[in-house]
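> just to be clear, the model below is a prediction. Sequence and coordinates:
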Amino acid sequence: MANIGKITRISVRDEFPDEARNFTPWLKENLHHIGEKLDLNFLDAQTEVSVGRYSCDILAHDSDERRIVIENQFGNADHDHLGKILTYAAGLEADILIWIAEDFLPEHIAALNWLNSIASEEDSPSFFALKINLIKIDDSNPALEVNPIVRPDQWTRQEKVARISREKSDKAKKYNEFWTHFIPYFDSVKPGFKNRTPPYDSWINFPSAKPGLQFTFYFWKGKYPTISLGIVGGTKDENKKTFEKLQTHQSELNSKFPELDWYDNPGNKSKSIEYYIDKEYDFSEENRKDVMEWFSKNMQAFESTFNPIIQNL
């Protein structure tokens, strides 16, 4: 007879004594648990971000530059945290708001569903409620269980259509296959990198030493291996100032990477500094290792060169 274990659900507080000091920092480093449920890639996560007299638990961005607010609490959801969610939506101009609790009252579920239903514009904020618990099987270590109980109706449709579209694309499958091999490869030099789902897109990001700036591996024009530093997290004026500050180091940076491309993108909020190899990658297994080595070697040099400068901006 099969040996089937017993599942036990325990309170989050049993493993994390203090929400702010224990659970929130842990969640910041393990946002892939939520990302996998909502099909989101979290970038540049910060904790305790000031909003007037209040502090948002976690503020992050995704690969589409959407601003994501996460508010978590132990026990049952309450009116106080609903008010905070609305405050952060306005104060941080959030695109996605995720409320996490161990249980939700019908009134709070109805409130979030109503907020989603009255969103009239495509760029209106999206509200989510996630019910969390810790589970154990017999004497195993606890694992986080995440159950979305509120999400916008259009979100499910849009994400499903987008996922099917990506999966049907031959190019997307090639990207996914490459990242599936590259993520564990790069994790050997940057531990923690493997805690992500291989995307079907031509790029993959990770945070720099400063919130709002991110490093990216991608294939320019879908075929040229490229690494970049993106300035994406601030307003248009803030990003322009950051870009201009980095330009004061242009001689130093160009001496280490002689063919850096500086993209001011005057009409856009985001700016970038990029370095690529002028050699097409055919996504063959035969050439995969060479591209992974180029990505890894040059990104390590890129990161070690830019991060000290970024920290002092």
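That came through fine.
> CA only for contacts and neighbour counts going forward, please
Fine.
> most centrally placed residue in this structure?
residue 42 (1.1 Å; C-alpha atoms, centre = their mean).
> strands of this protein, start to end?
7-10, 42-51, 54-62, 67-72, 96-101, 126-137, 143-150, 203-207, 213-220, 224-231, 261-263, 271-276 (DSSP state E).
> turn those strands into a markdown table, including distance to residue 176.
A markdown table is the format used below for these (distance: least, C-alpha to C-alpha, whole Å):
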| stretch | distance to residue 176 |
| --- | --- |
| strand 7-10 | 34 |
| strand 42-51 | 18 |
| strand 54-62 | 18 |
| strand 67-72 | 25 |
| strand 96-101 | 26 |
| strand 126-137 | 27 |
| strand 143-150 | 25 |
| strand 203-207 | 10 |
| strand 213-220 | 12 |
| strand 224-231 | 15 |
| strand 261-263 | 26 |
| strand 271-276 | 20 |
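> can you check which of those strands gets nearest to residue 173?
Residue 173 sits nearest to strand 203-207 of all these, at 13.0 Å, using C-alpha to C-alpha.
> okay, the angle between the closest one and strand 213-220?
With axes from the mean of the first three to the mean of the last three C-alpha atoms, to 10 degrees as the basis, strand 203-207 and strand 213-220 are set at 170 degrees to each other.
> elements contacting strand 203-207?
Applying 3 or more C-alpha pairs under 8 Å, 6 or more residues apart in numbering; DSSP states H and E, one finds that strand 203-207 contacts strand 42-51, strand 213-220.
> what's the angle between that strand and strand 224-231?
Going by the same axes, to 10 degrees, strand 203-207 makes 40 degrees with strand 224-231.
> where do the helices of this protein begin and end?
24-29, 32-38, 79-91, 106-117, 153-168, 170-187, 236-247, 250-256, 285-311 (DSSP state H).
> try this one side by side with the last:
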Amino acid sequence: MGKLEMVDARQVWPHEAHDFTPWLLANAGTLGDVLGMDLELSAAEHAVGTFALDLIGVDQATGELVIVENQLAPTDHTHLGQLLTYAGGTDAVNVVWIATRFREEHRAALDWLNTRTDEATRFFGVEVGVVRIATSPPAPLLRLVAQPNDWGKSVRAKAQAEGGSSKGQEYQRFWTQMLAELSGRQLDWTRSGKGLVQNWLALPSGTTGITYRCSFGRAGLCSEIFFESPEPAVNDARFAAAEAKRETIEGTYGGPLRFDPLIGKKGCRIADYRAGQIGLTEDWQEYVEWFIACQTRLRTAMTNVFGSLSPMGR
């Protein structure tokens, strides 16, 4: 067996801004795996006032903003100050600090921030290294050294809230059950493993501004593909491209779909529905099966027609 050896990170990424930050931008999934997020990074050197944040993006599973401050060196006070400045300037939910080594004082500072801030603010510390075996290509090694105590935060939030939502807790249990089914069936639709208290579950499509979703609403259960680019013209073009292929999409899907332009709204959708409500816990497994079956058919139909969702319109 070969021996695992550490490699100087500067041999792989000679320059932090010119090499390491672009690598992170192109390999968001690697960082997302460590953080447990469906991470999509959309910009490098994002302006925050007169300063420039290394990376900004979103957790596609929750829609929450993620900012990243990275350095190819041990942590220092300067970068801690920058991290807090950027967090305040962007109002980020998830704040990520990456360094080659975390000094104990700085790791403790992130732990303190996670303890003192509310449940909607999370700080992560990630150590980055490079390894290889003999003459193999170098491989990145990312290790989570600081993370939020979500359990502690949720307990505090529940204790402080008046009349906590039992329905929210039901949604959380249901989505956790469904995510476990996706993992057990090796359906690589999301990296998330923990359900949230909202009535919907977002599943990334691999294309910015397009998301697959499962949700509960007034009409019952909804399985959909949702066009949600911040540019309305992009959504309109993508929806029109799909509507022009409606007969083929529905033929592959195996039934009718509702094409809803959602005039005046922030996006538009193609969806299928069935009766159901979150309170009928005895039907949850049936709901899970329906969501998985419909999402599988919808993904197959869209892929067969377009190959990739990227060419649908920009």
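In hand now; what should we look at? Here the structure is a predicted model, which means the values were calculated and not measured.
> quick revisit: surely the residue nearest to the centre of the first structure is in contact with residue 30?
No: look at residue 42 of the first structure against residue 30 with C-alpha atoms under 8 Å: they stay out of range, at 9.8 Å.
> tell me, how many residues neighbour residue 194 of the second structure?
Neighbour count of residue 194 of the second structure, defined by other C-alpha atoms under 10 Å: 15.
> list the contacts for the aligned partner of residue 129 of the first structure in the second structure?
Counting by TM-score structural alignment, residue 129 of the first structure lines up with residue 125 in the second structure. By C-alpha atoms under 8 Å, 6 or more residues apart in numbering, residue 125 of the second structure lies in contact with 96, 97, 98, 99, 102, 107, 110, 144, 145, 146, 147.
> for residue 105 of the second structure, see how far away residue 125 of the second structure is.
In this view, residue 125 of the second structure and residue 105 of the second structure are 12 Å apart by C-alpha to C-alpha, to the nearest Å.
> repeat that for residue 291 of the second structure.
Residue 291 of the second structure is 46 Å from residue 105 of the second structure, by C-alpha to C-alpha.
> what comes up buried for stretch 178-187 of the second structure?
Residues 178, 179, 180, 181, 182 are the ones in stretch 178-187 of the second structure that count as buried (16 or more other C-alpha atoms under 10 Å).
> nearest residue to residue 74 of the second structure other than its sequence neighbours?
In this structure, residue 74 of the second structure finds its nearest non-sequential neighbour in residue 101, 4.4 Å apart by C-alpha to C-alpha, 6 or more residues apart in numbering.
> thinking that neighbour is in contact with residue 127, fair?
Yes: under the criterion of C-alpha under 8 Å, residue 101 of the second structure makes contact with residue 127 at 5.7 Å.
> those two: who's more crowded?
Taking neighbours as other C-alpha under 10 Å, residue 101 of the second structure and residue 127 compare with residue 127 leading, 22 against 19.
> need the contact list for that one.
Residue 127 of the second structure sits next to 98, 99, 100, 101, 102, 142, 143, 144, 145 when contact means C-alpha under 8 Å, 6+ apart.
> hmm, try it at 6 Å
Counting by C-alpha atoms under 6 Å, 6 or more residues apart in numbering, residue 127 of the second structure makes contact with 98, 99, 100, 101, 142, 143.
> same thing with residue 175 of the first structure?
200, 202.
> could you check how far it is from residue 136 of the first structure?
Residue 175 of the first structure sits 36 Å away from residue 136 of the first structure, going by C-alpha to C-alpha.
> tell me the angle the helix or strand where residue 248 of the second structure lies makes with helix 232-244.
Element membership of residue 248 of the second structure [criterion: DSSP states H and E] is helix 246-253. Angle, helix 246-253 of the second structure to helix 232-244, by the same axes, to 10 degrees: 70 degrees.
> packing partners of helix 246-253 of the second structure?
On a contact count with 3 or more C-alpha pairs under 6 Å, 6 or more residues apart in numbering; DSSP states H and E, helix 246-253 of the second structure meets helix 284-306.
> contacts for the helix it packs on, please.
Contacts for helix 284-306 of the second structure (C-alpha under 6 Å, 6+ apart): 178, 249, 252, 253.
> quick check: buried residues in it?
For helix 284-306 of the second structure, a neighbour-count test (16+ other C-alpha under 10 Å) marks 284, 287, 288, 290, 291, 292, 294, 295, 297, 298, 301, 302 as buried.
> now render these as CSV, adding distance to residue 236 of the second structure.
Formatted as CSV, the buried residues of helix 284-306 of the second structure follow (distance: C-alpha to C-alpha, whole Å):
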residue, distance to residue 236 of the second structure
284, 35
287, 31
288, 31
290, 28
291, 26
292, 27
294, 24
295, 22
297, 23
298, 19
301, 20
302, 17
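> how about the residue mapped onto residue 28 of the second structure from the first structure: what's its closest non-neighbour residue?
Using TM-score structural alignment, the equivalent of residue 28 of the second structure in the first structure is residue 31. Closest residue in space to residue 31 of the first structure, ignoring its immediate chain neighbours: residue 42 at 6.8 Å, by C-alpha to C-alpha, 6+ apart.
> over to residue 57 of the first structure?
residue 48 (4.9 Å).
> the one you found -> the second structure?
Residue 48 of the first structure maps onto residue 45 in the second structure, by TM-score structural alignment.
> repeat that for residue 10 of the first structure.
Mapped onto the second structure by TM-score structural alignment, residue 10 of the first structure lines up with residue 7.
> measure that match to residue 76 of the second structure for me?
With C-alpha to C-alpha as the criterion, residue 7 of the second structure and residue 76 of the second structure are 22 Å apart.
> count the neighbours of the alignment partner in the second structure of residue 89 of the first structure for me.
Aligned by TM-score structural alignment, residue 89 of the first structure pairs with residue 87 of the second structure. When neighbours are counted by other C-alpha under 10 Å, residue 87 of the second structure registers 23.
> what's the answer for residue 27 of the second structure, then?
Residue 27 of the second structure has 14 neighbours, counted by other C-alpha under 10 Å.
> equivalent analysis for residue 20 of the first structure, please.
15.
> distance of the counterpart of it in the second structure relative to residue 101 of the second structure?
In the second structure, residue 20 of the first structure lines up with residue 17, judged by TM-score structural alignment. Separation of residue 17 of the second structure from residue 101 of the second structure (C-alpha to C-alpha): 18 Å.
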